[in-house]
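*Asks:* Task: produce atomic coordinates for the following.
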Amino acid sequence: MSKSIYLALDFPTWEKSRQFLISNNLEGVPVKVGMELFYREGPGIIEKLKENNHPIFLDLKLHDIPTTVMKAMSNLAKLEVDMVNVHALGGSEMIKRAKEGLIKGSKSGHQTKLIAVTILTSMDNETMNHELLLPGDLDKNTIHFAKMAKQSGADGVVCSVHEVLKIKQKCGSTFSTVTPGIRLQTTSHDDQKRVSTPGFARENGADLLVIGRSVTQAVNPYEAYQQAVKEWEADGITS
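*Replies:* Now for the predicted structure:
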């Protein structure tokens, strides 16, 4: 098991998630719980995963007025997951209040990391310019959001592997980079535009990876996950 590779549980129910994890000997691996699963099952799924020793990234991408996000984060803090996220597009005040909510909501001293989403990996430069009306190139906007997130108290960002090195240069080596869009060499890109392999992510300094369909839709998911770990830990790099 790698503590750095989070498996995206993109399943509609807890039962399907549980069956997948058990049948493929993936008990205890770090997992990402997104909106589909959390909105169906509620907070109870977090407790079930914790009972089986899964580190958890709760991927809800909160984006609302600062007070609402602060109150939501105060509630989420009680779940004591490893990470939870917001959209950086919500602005600096929203990120600050999100962090405030996480700190106030923690009753046991557990500190959930706050991660800000920069630009979704499903987007490319054209979409960003013409649909979001954000001028400039994608790299510069991503770095801008990362710097704003750090200044506002976030512990790291979700970004493409391709922006990691520049973010580290601007925000420091301890600022966490969580990189989705991870694919093994033999799998397709699907709806992701800015993707990479675990080895490329390692070489570019990523801290944490999120891998989904390359594992969940593989003929042998256990072997696919182990292949991701092998690529990530190449050259003596370990989690």
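*Asks:* When you work out contacts or count neighbours from here on, use the C-alpha atoms and nothing else.
*Replies:* OK.
*Asks:* for the protein, what spans make up the strands?
*Replies:* In the chain, the strands defined using DSSP state E lie at 5-8, 31-34, 56-62, 83-87, 113-117, 156-158, 176-182, 208-211.
*Asks:* Tell me which residues of the first one come out buried.
*Replies:* Applying a neighbour-count criterion of 16 or more other C-alpha atoms under 10 Å, one finds I5, Y6, L7, A8 buried in strand 5-8.
*Asks:* which one among the residues you listed gets closest to Q111?
*Replies:* Y6 (18.7 Å; C-alpha to C-alpha).
*Asks:* tell me the contacts of the closest one?
*Replies:* Counting by C-alpha atoms under 8 Å, 6 or more residues apart in numbering, Y6 makes contact with V29, P30, V31, K32, I56, F57, L208, L209, V210, I211.
*Asks:* Show me where the protein has its helices.
*Replies:* Under the criterion DSSP state H, the chain contains helices at 14-23, 35-41, 44-51, 66-77, 92-105, 125-130, 138-151, 164-171, 198-203, 213-216, 221-232.
*Asks:* elements contacting the shortest one?
*Replies:* With contacts defined as 3 or more C-alpha pairs under 8 Å, 6 or more residues apart in numbering; DSSP states H and E, the packing partners of helix 213-216 are helix 221-232.
*Asks:* likewise the fourth one?
*Replies:* In terms of contact count using 3+ C-alpha pairs under 8 Å, 6+ apart, helix 66-77 is assigned the packing partners helix 92-105.
*Asks:* could you say what helices and strands the helix it packs on packs with?
*Replies:* helix 66-77, strand 113-117, helix 138-151.
*Asks:* so the second one versus helix 66-77, what angle?
*Replies:* With axes from the mean of the first three to the mean of the last three C-alpha atoms, to 10 degrees as the criterion, the two stretches strand 113-117 and helix 66-77 enclose an angle of 130 degrees.
*Asks:* How far does strand 113-117 sit from its chain's centre?
*Replies:* 8 Å (C-alpha atoms, centre = their mean, to the nearest Å).
*Asks:* likewise stretch 160-175?
*Replies:* With C-alpha atoms, centre = their mean, you get 15 Å for stretch 160-175.
*Asks:* Identify each buried residue in it, please.
*Replies:* So stretch 160-175, judged by 16+ other C-alpha under 10 Å, has buried residues S160, V161, H162, E163, V164, L165, K166, I167, K168, C171, F175.
*Asks:* One more sequence to fold, the one below, so I can look at both together:
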Amino acid sequence: MHKTPELIVALDVGDLASASALVEQLYPTVTLFKVGLQLFTAEGPLAVEVVRQRGGAVFLDLKLHDIPNTVAGAVREAARLGAAMCTLHASGGRSMLQAATAAVAASGSPMRLLAVTVLTSLDSRGLEEVVGSKLDLTAQVVRLASLAQEAGLDGVVASPHEIGLLRATLGPSLCLVIPGIRPAWAAADDQRRVMTPHDATVAGADYLVIGRPITAATDPAKATRRILDELKAVAEDDTGSF
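*Replies:* Alright, predicted model coming up:
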């Protein structure tokens, strides 16, 4: 049977009241919530505290990218806040990644570090504009994921279209957190490399990050149940293919 990935609901809202309302609607059906750049910039550490006070765990998605000392300091503070997961860009390089890993180890925190490979909003043309030369997008994802694994990180954040390749090249132990998940009934919005919850589950994702299909729904709790029912159906039906 397929492993059922855990759902992370993205609190991509601009204030504590909205975030708190979503957590209250969805917890304990959902136990893990993403606090990203928008909410953290608006409300700071209080955003993490509000989720934790209501029983939820926090995926702190700040995509840190700076010199090693600065990132290590930020990671220490994320651990002190009690975040369960924290993201940083793999493209920050080996020294930055290793400094972050060392900072978490020294803190004694169980917080997991996850490296962002290539943003799901980028396609091959967008990646070429960023790096200034032609690169195979999937090869770049594997290169950055391998670097993160070598530096001791717990996992990576990658497009759903790279799940199978990452599993094949880096093994089953690397934690794969997958954004760009859009149910068949939801709009893709600004995401380029998307996949349904069903197909991402079959491919081998550990966590699925879903925001607007839930948070922008008329009834977020109902949308959540609809997605969880889809994941449950995949786990119970091992005849699906990917």
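*Asks:* hmm, back to that, highest average neighbour count across the strands of the first structure: which stretch is it?
*Replies:* The highest mean neighbour count among these, using mean count of other C-alpha atoms under 10 Å, belongs to strand 156-158: a mean of 27.
*Asks:* contacts for that one?
*Replies:* 113-118, 146, 149-150, 175-180.
*Asks:* farthest pair in those?
*Replies:* K150 and P180 (19.4 Å).
*Asks:* which residues touch the counterpart of V31 of the first structure in the second structure?
*Replies:* Residue correspondence to the second structure (TM-score structural alignment): V31 of the first structure is matched to F33. Contacts of F33 of the second structure were listed using C-alpha under 8 Å, 6+ apart, and they are I8, V9, A10, L11, V23, V51, G56, A57, V58, F59.
*Asks:* ok, the residues you listed in the first structure, which still hold?
*Replies:* Comparing the contacts of F33 of the second structure with the first structure on both residues aligned by TM-score structural alignment, their matches' C-alpha atoms under 8 Å, the contacts found in both are I8, V9, A10, L11, G56, A57, V58, F59.
*Asks:* Spatially central, which residue of the second structure would that be?
*Replies:* Geometric centre of the second structure, nearest residue: V177, 4.5 Å, by C-alpha atoms, centre = their mean.
*Asks:* OK, contacts around that one?
*Replies:* G155, V156, V157, A158, A205, D206, Y207, L208, V209.
*Asks:* go again using 10 Å as the cut-off
*Replies:* 5-8, 114-116, 155-160, 163, 205-209 (C-alpha atoms under 10 Å, 6 or more residues apart in numbering).
*Asks:* Name the nearest of the contacts of strand 156-158 of the first structure relative to E36 of the first structure.
*Replies:* Of those, the one sitting nearest to E36 of the first structure (C-alpha to C-alpha) turns out to be P180, at 16.8 Å.
*Asks:* so that closest one touches V161, yeah?
*Replies:* Yes. Under the criterion of C-alpha atoms under 10 Å, P180 of the first structure makes contact with V161 at 7.9 Å.
*Asks:* Now list whatever residues contact both of the two.
*Replies:* T121, R194, V195, S196, A201, L209.
*Asks:* Just the buried subset of these, written out for ChimeraX, thanks.
*Replies:* Applying 16+ other C-alpha under 10 Å to the shared contacts of P180 and V161 of the first structure leaves a buried subset, and the ChimeraX line that selects it is:
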select :121,194,195,196,201,209
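*Asks:* Distance to L89 of the first structure for the shared contacts of P180 and V161 of the first structure - can I get that in CSV?
*Replies:* Formatted as CSV, these follow (distance: C-alpha to C-alpha, whole Å):
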residue, distance to L89 of the first structure
T121, 14
R194, 19
V195, 21
S196, 24
A201, 24
L209, 22
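*Asks:* Pull the contacting residues for the alignment partner in the second structure of I45 of the first structure.
*Replies:* Aligned by TM-score structural alignment, I45 of the first structure pairs with A47 of the second structure. Neighbouring residues of A47 of the second structure by C-alpha under 10 Å, 6+ apart: 11, 15-17, 19-20, 35-36, 39-41, 58, 60.
*Asks:* separation between G82 of the second structure and I178 of the second structure?
*Replies:* Shown here: G82 of the second structure relative to I178 of the second structure, a distance of 22 Å by C-alpha to C-alpha, to the nearest Å.
*Asks:* make that V71 of the second structure, sorry
*Replies:* Taken as C-alpha to C-alpha, the span from V71 of the second structure to I178 of the second structure is 23 Å.
*Asks:* Equivalent analysis for A151 of the second structure, please.
*Replies:* Where I178 of the second structure is concerned, A151 of the second structure sits at a distance of 20 Å (C-alpha to C-alpha).
*Asks:* H161 of the second structure too?
*Replies:* 9 Å.
*Asks:* Now render the kept ones among the contacts of F33 of the second structure as JSON lines, adding distance to V104 of the second structure.
*Replies:* Listed next are these as JSON lines, based on distance: C-alpha to C-alpha, whole Å:
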{"residue": "I8", "distance to V104 of the second structure": "22"}
{"residue": "V9", "distance to V104 of the second structure": "24"}
{"residue": "A10", "distance to V104 of the second structure": "24"}
{"residue": "L11", "distance to V104 of the second structure": "24"}
{"residue": "G56", "distance to V104 of the second structure": "21"}
{"residue": "A57", "distance to V104 of the second structure": "17"}
{"residue": "V58", "distance to V104 of the second structure": "16"}
{"residue": "F59", "distance to V104 of the second structure": "15"}
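*Asks:* circling back to that earlier point, can you list residues touching both of H161 and I178 of the second structure?
*Replies:* In contact with both H161 of the second structure and I178: T120, V194, M195, A200, using C-alpha under 10 Å, 6+ apart.
*Asks:* The last one maps to what in the first structure?
*Replies:* To tie it back to what came earlier, the one meant is A200 of the second structure. Under TM-score structural alignment, A200 of the second structure pairs with A201 in the first structure.
*Asks:* Next up, the contacts around that match.
*Replies:* A201 of the first structure is in contact with 160-162, 164, 179-180, 182, 195, 207-209, 231-232, counting by C-alpha under 10 Å, 6+ apart.
*Asks:* just T197 of the first structure next, same as before
*Replies:* 161, 181-187, 209, 211, 228, 231-232.
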